[in-house]
Structure formats: structure tokens, C-alpha cells
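> No letters, just coordinates:
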């Protein structure tokens, strides 16, 4: 075990958060600060004495600041292994002083993209070169140098400096964070350069653990949740109350939140094992929630619920009387918070809308990457059968189609009056999915509509739906047996709508 005493620090940052306070404490601890450009000016304005990089290198900044720290007297001071006599001798022979601390954060490339409006040339200028070079050099030489890449690390590092130096474990941890930072930075640049190509030729994944979970899908599996450089809805959400989220909670929450955000009007999604056990829209969010729960109240026990409208006191009272694992809403009233506060194990989240970035799934040694599925434009749908759906049937067909798109294949959703009344999910056959949905719907299937996430390969699925009272059906169409399927619908007087778009979900 060794501790590196910090005598000289190189400081060059774009994000000036907490910089002056850090520098004041470093100087008070006897550390010489070497800095350049805007960083030096910021510190000078704060009354902190620094040594300019140009006075160390004997060279001025050139090319509009593109070259200022790319110099042997800077990188030699960072890369020298200060435990080796030959390296120290070379430093002395070349009049180079060693650094024990490098504090660098990068040009705000990701932030500039996120803000929008920047030209191609402006974004190119936001690609940092000297910063990553210094970070990587210091991280490589973590046996002799500590590297700081985020203001969030300042307190731990300066406290260590004040206590005598940087220990081995701290330096290794800082080095790992540094290499992650440059990897994430490069990943963002690659993603920008690859934009417009779908799917991208190259996709770099850079993630860091946001939390260690109690276990994975099962207790014998270890697990964590990881954030990317662009935080998702769950990472930006506010946890209002409740126990820590589990692996399965996160999976179900993702499914619930995406379905809820695709529903029109006030909508509720009740999810169990990543499938809807119920969903509904209504005039109020409490009515939608009650209707969604009623689809399959047995399966809804221990579910994850997502609402696309503010959680009010009526909806909160409904949840408070039942066992729910997770509740997600865009906002929560004070009265609703007070009602739910007594259910201390219930996880309650206020969340922003989900993004529509790539849908990425892991396979052995690689990734499957696809555009995220989107609900298709109703304007492209066609009435394939002889009968035009009624206005109420059209509304229910559109709703059922949305729910079916969020249900594992093979999927059949039976819906009535803006609510799912039967969901057949994950069945190996389409007629099996239809029978499962109808068994759940029971008498509620009379006068209902049905949605199928893919075409009916045979008329049997349509026939069992119609025999149970379904009056209108929506599917992509496209089967070799479409004529037989349409014949079954027409003979029964059922309306049939083809969307031309399939919504498999695996």
C-alpha cells in the first residue's frame, strides 16, 4: 500500500462548478496549481495564484486553443512513474516537474447536442482532444497520479490530499472512472457521427452502475442497474417513497410506463411479468385505474401500475386499498402523497416521459439493435371487411391495438368501452392467445372488439372471437389465408380492420 503526496496539480476544466473552493483548499495544503486558458482566468478572478501552462511549456496556445497542453513538459510530468529512478532522472534531465494530481473535465459535447441548434462545425469544435489525452495519461499512470474528472469527486479527493495523500484504492477508482468518462465521451461522438443511419454501423455502449440491486430475476442471480450517458426516464424520476426497486420491478416499470405513455386520454396500465394484466382509458385517472384493475384483478395483485395523468386523491385511495409493488405517474398531488404515505413498502415514482431511442437487447457476444416500436398512424388503416366499424368500435379498436402492441406475442387483446377485458399474452399459437383472452373476458366479450398483434394464419382465431360475442377485429393482415379470415368475419357481420403493420414483442 502506498500513498501519493500531492505537491503539484494540473487543472483544466470546462465545468467550473466548485472549482474555486477546490483550488483554495489545494493551495492551502501546499499544492502548486498549473492551469491554462479559461480555467486560469477563473481562478485568478477568485484570487487564487496559479502557474500558467504557457510558462511551463514555453509555448503559447495555438490554433484557437486546439493546442495548449499537448507538450512533453505537460505529458512527461503526467506519465512519469515517480516510483522509478530512471523516470525521475529523465524528468530532471529535461527540466520537467512531475504532477501528482490531474483535474480535467471535458468540453460539453453531449450537452451541446442535447441543447440542440448547434451546427456541424460548432459540434466539431466541442470535441475535446487535449482533455482526453491528459485524462488517459493520468489514468494510465495511476500508480503515481490521481485523476479527477467530475466535480462530484472533489470533496473526496481534496480531503485525502489534506489528510496526507491519495491512497492506492482511491487512485485506482479514480482511474476507472476516468477511463469510463473518456469511453462515454467517445461513444457520444460515434453516435453523433453515425446519426441518420438505421441501424447504425457502429454502436458504442458506455454505462455505469447506478445501483446494486438486491438480486436479479431470481435470488441466486446478482444484478445491478446501469445508466448510460443520456439518462433514461427511470434515472430522472423522483422516488417519492418506498423500498428500493428490484430487478423485476424495473423491468415491469419499463413496460408499464411505455404503455401508459402510448395511451390516449387519461390512461392506466397494470403490468405483471412485463405483460398487461389490464389497461384502460377514461374521463378521469381514477376511473381508468379502476377499469384497468378490473380486467384481471387476480393477476393485478402485486402488479406495477403506471398512469399517464397526475395521481390524484381518488386514484391514491384506490391503490392504498390494494397490494401494488410500484406506482408511476407524471406528477402526484399533495393529498395523494399523504394517502399513500402509510404504505411504506409501496414504491411511488414521479417520472418524465420515456425516450424513443434504440431498443437494445443482449445476445451472447453481441447486441440486437432496432428502432423502438411505435404505434402506427391510424390514417393508414383500411376497412378490409364488408362492414364499417361504428364510432365506438373504432375507438375501442384503436385502444386495443395500442395494448396489443405492448403485449408479448402471440397477443390478443379484447376490449370494451375503453378498457381491456381480456388479454391473451405470450401464447405459442394465435388461437390459443384468443382463447386465453376470452376466458378472462367471460361475458364481457359480448359486444367487445379484439386486436391481434400479427395476422391470423387461419380463420380459427377469428371464429372463436366472434363466437364469444366480439363484433370488430383489428390486425395487420397479410396472411396467405386473409380471404378465409375475411370470409369468417363477413359471414358473422363482424367488422375487420387491417393496419398493414405488425407489432410482435418478444
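Okay, I see it. Note that this is a predicted model, so its numbers are computed, not measured.
> Going by C-alpha atoms from here, please, whenever you check contacts or count neighbours.
Noted.
> Helix or strand: which one has the closest residue to residue 414 other than its chain neighbours?
Leaving aside its sequence neighbours, residue 414 sits nearest to residue 450 (C-alpha to C-alpha, 6 or more residues apart in numbering; 4.3 Å). Using DSSP states H and E, residue 450 sits in strand 449-452.
> which residues are contacting that strand?
When contacts are defined by C-alpha atoms under 8 Å, 6 or more residues apart in numbering, strand 449-452 is touched by residues 393, 396-397, 400-401, 404, 410-416, 465, 470-476.
> One more to weigh against that first structure:
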């Protein structure tokens, strides 16, 4: 039987060598449009698609391969006498190999000035149809969508005279993943274009970035996937300058650190352990901010992850070098800083584009058999209708401390309490089953430093016991959402101790 291959590719990487290899293996080449011209320009004999269909390419190339002479040639079962008779009746010659990749829709919509018209024109129709037909009939047809598979196919053709069923099935599976991902990107684009908030179905796609050594624990397998056209301000788009491969826990903790540090415009440093901040500091310089973060909890920061929102200079690098850290994330590192920090073999140094504005992505959380999706908690104090609930209003210094605490507490696992001053956290109580328990942890950690401090709570006080504990520790200002049926009890207790208490009307649960 004469062997035929159909080639139609937007990405022409390696296609000349591949086509030449197919000819050496006894294939005739059928091709379309720009691919046909490229092959002919390099001396490859090509049969035009119009010679196969008996019909010209029309509608500016929108219709080329959508024809029975093509899809019949691809979908026929080669060992089915009925199929063979129908092919013969209609003068259709079978196609044994299809090599197609698609219009660059993702690359097109990633351009800043892309128009809707350009995006629509880059939705491939014939390509996915050809790929799906070929992949469905993979028992008889080899289908290739990835240039990385060219060498495998050519090697099997050369050594065995054909491509194995195992390889054909693997290639077909890749095709269906590829077309599904392609359609998912288009679906997301069109859904946003149509301003649909809760479509009846949700299709998402991610690309493998890294196979991880293990997950949260060594007995758990794990992988790291990246969202196409996802936020630039992301660990998935970080550039690693130095150090070991990131682990599952590293990635989670690094993301938590980034989400906190992006709250700040002034120089800020965030230390994270187990996805909770253990120390946050702000200052006039990034060195001062880091020193505050370190001073906040010099024990827990050991082995932690640090995110800084300014370039790391020599002086800051020297201080960072003094303790064991897993990861340092920053917009950049000076040459001197890199020289100092890379002396530690395993320390990961990551850079992130802090200055690039991104749309806020929704948060996806998997559950057994399902998926939860919600907006990210980007609500800030400036968005809230702040109300001073007590007789005494906060002083200017207390307002600054309250604002700092409110920025941080929404990133702490609930129930959450943060004790801080104007420049740093003093105590963090995270993930407790009751609020007074979280307060006791935060206040105990703050110790004597709690005198004159502010306390932030992610949700309202159902009892006045948290206010009592805060007052006895020396806290002078509290910020909380309010909204409890017992708010008046907390207000009275605050007034009793001369505490200024502010209600925001907004809670910040983080589970």
C-alpha cells in the first residue's frame, strides 16, 4: 500500500528534516498553504491539498482540509473490507500519518494590543478536527502534534518499517490533551469576553512545569503545573538564580509569602513558615524591613522563606546570609548580593517581576470529586467603611499599626490574631479552634513588646474575653470586623481599659 502523510503546521520547527525523513521511509507528502510553500522551498516534493480534495482552499484559508477526501482517508479502518470498498468507490487514498500543530491562539491573545478580530482569526478549526480524527483512528494512523516526537517516529519507521501501536496510542493521548488544552484557553478567553461569571461548566488547563520529588510528605507523589497566560507575579513564573530544585512545600510557602508582600508599597520583608507569616517588617530601606521581620520572630524564621519587595543589596545579603533560609524571593539581587548568597549551595534565589500589573486570578481549591472557585481576598482597609466603635479614637501611630495588622491578618490561617506595632509583627496566632486561643498564642509570643501594641482579628469577637486578654497584655488598639450580637460587650470592655477599637465590617477568614 502506498503511504501518505499530511503535514500542516504553524510552528515549523524541525519540519523540513521530518518531511525528508518521511520521504526516505517511503511516504508521499500532502500539505497546505504556508507549510506547502516552506517544504517546496527546501526541495521537498509535495502534493497540494487541493489535488487531494479536488476543491480549492477558500475563505482566506479558513477551509482547506474539511473534506471527505481528507477525513475519509484518515478515519478509514485499513483492515475493514467495507471501508476499503467505500474508499475505492470514491477514489480516496488512505493517509497513514498526520502531522499538525495549531494556529497560535495563546501567543496571539498574549500580545498587549491584540484585537478581538485577531484573536478570532487565530482559532483553528481544520487543525483540531484533523487531529481528533487521526487520534480517534490511532490504531491505523500515526498522529503527531509535538515536534519533540519527530525523532521517535522517524526512528521507529527506520528500524521497524512502521510505528508501534504503543507509540500511536501515546501520541493520540497527547493529541487529545493538546486539543482539550487549546479549547480550554479559547473557552476562557470567550467566557471573559462574554462577561460570564459562573458558566454552566468550567474547563481549565495547566502545563507541566516540574515533576516534584514528592508532595507534602515523601510518600506522596506530586507535580507542579503552570497556567497558560497566568499571572506574571507568580512562583510559576519566577526565575531561579541559584539553589536546589523547589519542593511542593517550598512552592506553597513561597506563594503565601508573595501574597503577603504584595500588600505593601513601602520596603517590606515577609518571613513564612508552613504558609503562615512568622515575621513581617517594614522600613525606610529593605535592610531595615528585613531586620524588623527577623526581630519579629528570630526563632521561627530559621529555615523559612523570605520575600522582599526591593532589590537585595550587599548589606541585606550579608544579614540574610547569617541564618539558614530555604528561599529568598525578590525583584532582583545586586552582583555583590548574588556572590554572598550563592556561597550557600542549596539556598534558592528567586526573582519575580514585581512591577508588572496583573488581573487578579480567581482561586481554585480542589476537594474530593469537585472544585471550589472564588475571588481572591483583595479587600483592603481603604475599601472598608471603617467605624471607631469605642469612646477613644486611635492615635496616628495606632492607626499605622492597625493598618499593618489588618494587611497581615487576612493571610493568617483562621482563627487568626496578629499583634504588631507600626513596623513589625510582634506575635501571630494562627489556625486555632477558638479566637481567644489564637490571641493567647499571639500575645504570649509578643510578651512585653505587646505594651502599646495593636491587635488585629480576622473575624469578630463572639465574647469579650479576647479584649480582656489583649488589655491585660498591654494592647491599646484593636481592629476587627464587628458584627457579633455581643459587639456591645466587647465595646464596653475596650472602653473599660481605654482601648481604641475599630470595626471594618469585613472579615478575612482563611481556611
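Structure's in. What do you need? In this text the structure is predicted, and so the values were computed from the model without any measurement.
> what range in the second structure matches the strand holding residue 450 of the first structure?
Using TM-score structural alignment, strand 449-452 of the first structure corresponds to residues 454-457 of the second structure.
> still on that earlier bit, so how much does the helix or strand just after the strand holding residue 450 of the first structure differ from the second structure once superposed?
Remark: after strand 449-452 of the first structure, the chain's next helix or strand is helix 460-467, criterion DSSP H and E. Overlaying the second structure shows helix 460-467 of the first structure at a mean distance of 1.8 Å from the equivalent residues (mean C-alpha distance after the TM-score superposition for the first structure).
> need the longest helix for the first structure.
Scanning the first structure for the longest helix, with DSSP state H as the assignment, gives helix 168-193.
> Buried by neighbour count: which residues of it qualify?
Within helix 168-193 of the first structure, the residues that count as buried by 16 or more other C-alpha atoms under 10 Å are 168, 170-172, 174-175, 177-179, 181-189, 191.
> Next up, the contacts around the residue of the first structure most remote from its centre.
Ranked by distance from the centre of the first structure (C-alpha atoms, centre = their mean), the top residue is residue 93, with 51.6 Å. By C-alpha under 8 Å, 6+ apart, no residues touch residue 93 of the first structure.
> how about 10 Å then?
Residue 93 of the first structure is in contact with residue 87, counting by C-alpha atoms under 10 Å, 6 or more residues apart in numbering.
> Would you mind measuring from it to residue 425 of the first structure?
Distance of residue 93 of the first structure to residue 425 of the first structure, given as C-alpha to C-alpha, to the nearest Å: 74 Å.
> Could you do residue 467 of the first structure as well?
According to C-alpha to C-alpha, residue 467 of the first structure and residue 425 of the first structure sit 20 Å apart.
> Could you check which of those two is surrounded by more residues?
It is residue 425, of residue 467 of the first structure and residue 425, that has more neighbours when counted by other C-alpha atoms under 10 Å, with 24 against 12.
> Show me what that one aligns to in the second structure.
Match for residue 425 of the first structure (TM-score structural alignment): residue 430.
> Tell me if I'm right that its match and residue 438 touch.
Yes - between residue 430 of the second structure and residue 438 a contact is recorded at 6.0 Å, counting by C-alpha atoms under 10 Å.
> so what's in contact with these two at the same time?
The overlap between the contact sets of residue 430 of the second structure and residue 438 (C-alpha under 10 Å, 6+ apart) consists of 414, 415, 416, 417, 418.
> quick one: contacts for residue 241 of the second structure?
Applying C-alpha under 10 Å, 6+ apart, we find residue 241 of the second structure in contact with 332, 333, 338, 342, 347, 348, 349, 350, 351.
> no no, residue 12 of the first structure
Shown in contact with residue 12 of the first structure (C-alpha under 10 Å, 6+ apart): 19, 34-40, 53, 69, 102-106, 130-131, 134.
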